[in-house]
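>>> task: produce atomic coordinates for the following.
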Amino acid sequence: MSGGLIALVVIAVVVVLVLLWGVAQYNGFVRLRNLVQESWRQIDVELHRRHDLIPNLVETVKGYAAHERGVFDEVTRARAAAAGPSAGPAEQATQENALNAALGRLLAVAENYPVLRASENFQQLQAELANTEDRIAAGRRFYNANVRELNTKVESFPANLVAGAFGFTRAEYFEVDDPQVRRAPTVGF
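Down below sits the predicted model:
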């Protein structure tokens, strides 16, 4: 075997290895992107569940505190904005922050009505809301972990070469900005 043929075989092996590496990186990006999208859909399901609970909660409180019209309107507006289409996780987080604040004010109004707090319907709605808040928090952690993994891979060398060549970009985190809103609304009995 001549030296030229050996060099050609070595070059061919190197090219094949680089191509296999590129395919593996591409498939890894596709897997991570799909995982991020799937985990966002799970958060979206829980957010819709939460948005569906809110009108029932408002109606229950409204039956006891009809004169608190401003609070009811605020919750309704915030829910409509949060339940509407959003551009992405960052915008959704902003809308959810406003909804959390409005819900906090609604639950504060409920504190002034002992009969309302004792209502079985109100207690069930509160428990369901708290459960949903916990599920949203768990989904947010899972989503953000997937986003972190994708973003790390998009930014890491040499994988970033494949990411740039095929248009894979960083994903947005789903974060709650306001420390006051970082916790689920609490209600004391």
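>>> drop to CA atoms for contacts and neighbour counts, all remaining ones
OK.
>>> pretty sure Asn160 is touching Asn151, no?
No. Between Asn160 and Asn151 there is no contact under CA atoms under 8 Å: 9.9 Å.
>>> the more surrounded of those two?
Neighbour totals were compared for Asn160 and Asn151, and Asn151 leads with 21 against 18 (other CA atoms under 10 Å).
>>> from Phe166, how far out is the more buried one?
From Asn151 across to Phe166, the span is 15 Å (CA to CA, to the nearest Å).
>>> now Asp177
Distance, Asp177 to Phe166, using CA to CA: 32 Å.
>>> tell me which helix or strand comes right after the helix or strand encompassing Arg49.
In this structure, Arg49 sits in helix 3-64 according to DSSP states H and E. Following helix 3-64 in sequence order, the next helix or strand is helix 69-83 (DSSP H and E).
>>> return the set of buried residues in that following helix.
By neighbour count on 16 or more other CA atoms under 10 Å, the buried set for helix 69-83 is Val71, Phe72, Glu74, Val75, Thr76, Ala78, Arg79, Ala81, Ala82, Ala83.
>>> same check on stretch 140-159?
For stretch 140-159, a neighbour-count test (16+ other CA under 10 Å) marks 140-144, 146-151, 153-154, 159 as buried.
>>> same check on stretch 160-173?
By neighbour count on 16+ other CA under 10 Å, the buried set for stretch 160-173 is Asn160, Leu161, Val162, Ala163, Phe168, Thr169, Arg170, Ala171, Glu172, Tyr173.
>>> how far is that stretch from where the chain is centred?
20 Å (CA atoms, centre = their mean, to the nearest Å).
>>> span of it from start to end?
Stretch 160-173 end-to-end distance (CA to CA) = 19 Å.
>>> what sits up against that stretch?
With contacts defined as CA atoms under 8 Å, 6 or more residues apart in numbering, stretch 160-173 is touched by 22, 25-26, 29, 36, 88-90, 143-144, 147, 150-151, 153-154.
>>> from those residues, pick the one nearest Asp134.
Comparing the contacts of stretch 160-173 against Asp134 with CA to CA places Tyr143 closest, at 14.1 Å.
>>> now show me the structure for the sequence below, then we'll compare the two:
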Amino acid sequence: MSVGVIIGIIVVIVIVGLIGWAISAYNGLVALRNRVKNGWAQIDVQLKQRADLIPNLVETVKGYAGHESNVLTQVTQARAGVVAAAQNPNATQAQRITAENQLSRALFNLQATAEAYPQLQANQNFMDLQAQLKELENKIAYARQFYNDVVLKLNTAIETVPTNIIAGLFHFEQAQYFEADVADRQAPQVKF
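Alright, predicted model coming up:
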């Protein structure tokens, strides 16, 4: 074999190797992007279940603590904001996350208000709804963690060499984390 043939074979092997790597990198980025979409969809399912549960919870609390209309109004308005953001095809993930964080704060206020009513705490319907809500909140927390883990993997792959080359060529964009709102990061004030 001549030197030219050997160099030709080496060039072909290198080209085939680069093409194989590029295909593998592209497929990896696509898989991560799809996992991010799946993670968001899982969060969305849990949030829909929470939004469906809230009217029952509000009605139960209203029967015992009807004069706490400010808290009930906050929950109702926050739920309406979540539903509107979920149904708006132009809503960004950031807008949806903000709406969900507002609802979480309103639900926290509702739970705190309900604690002031012993009869409500003893109501079986309220206890069942509260247990369902707690279970959903745990599922939402898990789904958020899964989503953020996958976002981390995708964003890291997009930023690191050499997959950043493929990500740039095919316009892969970083995904947004599901982060707590600034107000949620502050410790709640407890007054006695």
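>>> related to what we said a few turns ago, distance to Leu103 of the first structure added to the buried residues of stretch 140-159 of the first structure, as JSON lines?
Putting those into JSON lines (distance: CA to CA, whole Å) gives the following:
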{"residue": "Arg140", "distance to Leu103 of the first structure": "19"}
{"residue": "Arg141", "distance to Leu103 of the first structure": "22"}
{"residue": "Phe142", "distance to Leu103 of the first structure": "25"}
{"residue": "Tyr143", "distance to Leu103 of the first structure": "24"}
{"residue": "Asn144", "distance to Leu103 of the first structure": "24"}
{"residue": "Asn146", "distance to Leu103 of the first structure": "29"}
{"residue": "Val147", "distance to Leu103 of the first structure": "28"}
{"residue": "Arg148", "distance to Leu103 of the first structure": "30"}
{"residue": "Glu149", "distance to Leu103 of the first structure": "33"}
{"residue": "Leu150", "distance to Leu103 of the first structure": "33"}
{"residue": "Asn151", "distance to Leu103 of the first structure": "33"}
{"residue": "Lys153", "distance to Leu103 of the first structure": "38"}
{"residue": "Val154", "distance to Leu103 of the first structure": "38"}
{"residue": "Ala159", "distance to Leu103 of the first structure": "44"}
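>>> so which of those residues is the closest to Val109 of the first structure?
Minimum distance to Val109 of the first structure across these is 28.4 Å, recorded for Arg140 (CA to CA).
>>> aligned to the closest one, what sits in the second structure?
With the correspondence set by TM-score structural alignment, Arg140 of the first structure lines up against Arg144 in the second structure.
>>> what's near enough to touch Leu53 of the second structure?
Contacts of Leu53 of the second structure (CA under 8 Å, 6+ apart): Leu129, Leu133.
>>> what does Lys62 of the first structure align to in the second structure?
Aligning on TM-score structural alignment places Lys62 of the first structure opposite Lys62 in the second structure.
>>> could you do Glu172 of the first structure as well?
Checking TM-score structural alignment: Glu172 of the first structure goes with Gln176.
>>> for its match, give its distance to Ala51 of the second structure.
Distance from Gln176 of the second structure to Ala51 of the second structure, counting by CA to CA: 22 Å.
>>> for Val151 of the second structure, same thing?
Going from Val151 of the second structure to Ala51 of the second structure by CA to CA gives 25 Å.
>>> translate Asp128 of the second structure into the numbering of the first structure.
Aligning on TM-score structural alignment places Asp128 of the second structure opposite Gln124 in the first structure.
>>> give me the helices and strands touching the strand or helix carrying its match, please.
Assigned by DSSP H and E, Gln124 of the first structure belongs to helix 120-155. Judged by 3 or more CA pairs under 8 Å, 6 or more residues apart in numbering; DSSP states H and E, helix 120-155 of the first structure is in contact with helix 3-64, helix 159-166.
>>> now tabulate the ones you listed in JSON lines and tack on distance to Asp134 of the first structure.
Rendered in JSON lines, the data for these read as follows (distance: least, CA to CA, whole Å):
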{"stretch": "helix 3-64", "distance to Asp134 of the first structure": "10"}
{"stretch": "helix 159-166", "distance to Asp134 of the first structure": "34"}
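>>> to Arg135 of the first structure, which of those lies closest?
Evaluated over those, closeness to Arg135 of the first structure peaks at helix 3-64, with 6.9 Å, by CA to CA.
>>> how close does the closest one sit to the second structure?
For helix 3-64 of the first structure, the mean deviation from the second structure after alignment is 0.8 Å (mean CA distance after the TM-score superposition for the first structure).
>>> same question for stretch 124-141 of the first structure.
With mean CA distance after the TM-score superposition for the first structure, stretch 124-141 of the first structure departs from the second structure by a mean of 0.5 Å once superposed.
>>> how far does the helix holding Arg49 of the first structure sit from the chain's center?
14 Å.
>>> for the spatially closest residue to Val36 of the first structure that is not a sequence neighbour, give me its contacts.
Using CA to CA, 6 or more residues apart in numbering and skipping residues adjacent in sequence, the residue nearest Val36 of the first structure is Asn146, 5.5 Å away. Applying CA under 8 Å, 6+ apart to Asn146 of the first structure gives the contacts Leu32, Leu35, Val36, Ser39.
>>> for those, pick the one with the most neighbours.
Neighbour counts for the contacts of Asn146 of the first structure (other CA under 10 Å) peak at Val36, which has 22 neighbours.
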